[in-house]
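Q: sequence first, predicted coordinates after that:
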Amino acid sequence: MAKSTQKQALLTEKRIHQAIVDIFMAKGWEAISYGSIAKHTGLSRGGVQRIVPSKEAMMGAFQGQIIAFIDEALDFTNDQSLTDSWIVALDNLQFRNCITFFIGAISGETSGKVLAKKGFERFYEKVGQEKMQSLIGLSVCHLLDA
């Protein structure tokens, strides 16, 4: 009986984490709340809050998925193909939500800032700091026009 309960708890946690990712990708970080997660999963708000007791804990649901999503959207063949694929990707709502999250997270003192820093450092290593700065600048200009 205990194994079944533990297995069920892990499945519930996984369901909540997936809901966080789904909501984030569809509507952005600001749309994630206990209410939106509860609605998405059919669980109670209290049940959700027991699994993810804070907005900080909600970030744990990402587990590298944001960086992987950004990576998959880009063509790293050469400098120009990277820029072109980044510009095209900015028209994708999910990609924009990821970039918006990273840009917004750097100004906070939360685990989001740590996540953003890791993401930026990973891309710095992959494409160089100057290129990354250029792409972030492009992103900010694009987001201002959106």
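A: Good, I have the coordinates.
Q: could you use CA atoms for every contact and neighbour count after this?
A: Fine.
Q: which strands or helices does the lengthiest helix in the chain pack on?
A: For the chain, the longest helix by residue count, based on DSSP state H, is helix 2-27. Contacts defined by 3 or more C-alpha pairs under 8 Å, 6 or more residues apart in numbering; DSSP states H and E place helix 2-27 against helix 34-41, helix 45-51, helix 93-105.
Q: tilt between that helix and helix 93-105?
A: Counting by axes from the mean of the first three to the mean of the last three C-alpha atoms, to 10 degrees, helix 2-27 points 90 degrees away from the direction of helix 93-105.
Q: in helix 2-27, what's buried?
A: Within helix 2-27, the residues that count as buried by 16 or more other C-alpha atoms under 10 Å are 12-13, 15-25.
Q: next one: stretch 62-74
A: 66-67, 70, 73-74.
Q: contacts for it?
A: Residues from elsewhere that reach stretch 62-74 (C-alpha atoms under 8 Å, 6 or more residues apart in numbering): 17, 20-21, 82, 85-86, 89, 95, 98, 119.
Q: ChimeraX command for the buried members of those residues?
A: To isolate the buried members of the contacts of stretch 62-74 in ChimeraX, using 16+ other C-alpha under 10 Å:
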select :17,20,21,82,86,89,95,98,119
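Q: take the one below as the second:
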Amino acid sequence: MPRVSQAVAAETRRKIINVSFEIAMNEGFEKLTFGTIAKKAGITRSGINAHFKHKADLIDVLIPMFVEIIDKPLIYTSPDAFFTSWVYAIHHDQDFVKAISHSGAIISPQRGVKGLFEKIAGDPAEVERCIYMSIGYAVVNLAENE
């Protein structure tokens, strides 16, 4: 069997990543299986395995994509600016809502909170209060939307 060109291999990898991202964003990581990806991408499971040996390898590629979507609407200059941007994103940015709703499967709460502590500028006590207010706000408001 002839080897696949690098361009075709790169295109297949990109397709796997894009389809995986769409599944994870819209259906959640529990629906992200090689079988589901193969079916939606129109390739074989062995085709996926040629690029990603394990689901964890694929998730490692998806994490930065989720982080980028979560980070994009947020302002980290102060606790007040962060909270205001968080509330706005909850109500006006569907990709943000999907990303925070599904990211718990790949980004532990501890890692997520730690990342926020590192990014939000301000007094540590105010930053901590802001983070927990933001999480509470999301829990209440996202539960209402389900």
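A: That came in fine, so what should we check first? Predicted, not measured: the structure shown is a model, and the values here were computed from it.
Q: if we can go back for a sec, got the buried residues of helix 2-27 of structure 1 as JSON lines, with distance to Gln6 of structure 1 columns?
A: Output for the buried residues of helix 2-27 of structure 1, formatted as JSON lines (distance: C-alpha to C-alpha, whole Å):
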{"residue": "Thr12", "distance to Gln6 of structure 1": "10"}
{"residue": "Glu13", "distance to Gln6 of structure 1": "11"}
{"residue": "Arg15", "distance to Gln6 of structure 1": "14"}
{"residue": "Ile16", "distance to Gln6 of structure 1": "15"}
{"residue": "His17", "distance to Gln6 of structure 1": "17"}
{"residue": "Gln18", "distance to Gln6 of structure 1": "18"}
{"residue": "Ala19", "distance to Gln6 of structure 1": "20"}
{"residue": "Ile20", "distance to Gln6 of structure 1": "21"}
{"residue": "Val21", "distance to Gln6 of structure 1": "23"}
{"residue": "Asp22", "distance to Gln6 of structure 1": "24"}
{"residue": "Ile23", "distance to Gln6 of structure 1": "26"}
{"residue": "Phe24", "distance to Gln6 of structure 1": "27"}
{"residue": "Met25", "distance to Gln6 of structure 1": "29"}
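Q: for the contacts of stretch 62-74 of structure 1, work out which two are farthest apart.
A: Across the contacts of stretch 62-74 of structure 1, no pair lies farther apart than His17 and Leu82, at 30.5 Å, counting by C-alpha to C-alpha.
Q: does Arg96 of structure 1 really touch Ile87, like I thought?
A: No - assessed by C-alpha atoms under 8 Å, Arg96 of structure 1 is found out of contact with Ile87, at 10.5 Å.
Q: looking at the two, which is more packed in?
A: Between Arg96 of structure 1 and Ile87, counted using other C-alpha atoms under 10 Å, Arg96 has the larger neighbour count: 20 against 16.
Q: after superposition, how close is stretch 17-27 of structure 2 to structure 1?
A: Compared with structure 1 after fitting, stretch 17-27 of structure 2 has a mean deviation of 2.1 Å; criterion: mean C-alpha distance after the TM-score superposition for structure 1.
Q: Arg122 of structure 1 and Met1 of structure 1: what is the separation?
A: Counting by C-alpha to C-alpha, to the nearest Å, the separation of Arg122 of structure 1 from Met1 of structure 1 is 44 Å.
Q: so which of the helices and strands packed on helix 2-27 of structure 1 comes closest to Ala57 of structure 1?
A: Nearest to Ala57 of structure 1, of the helices and strands packed on helix 2-27 of structure 1 and by C-alpha to C-alpha, is helix 45-51 at 8.6 Å.
Q: the closest one vs structure 2 - mean distance after superposition?
A: Helix 45-51 of structure 1 sits 3.1 Å off on average (mean C-alpha distance after the TM-score superposition for structure 1).
Q: for that helix, packing partners?
A: Applying 3+ C-alpha pairs under 8 Å, 6+ apart, one finds that helix 45-51 of structure 1 contacts helix 2-27, helix 34-41.
Q: now with 7 Å, please.
A: helix 34-41 (3 or more C-alpha pairs under 7 Å, 6 or more residues apart in numbering; DSSP states H and E).
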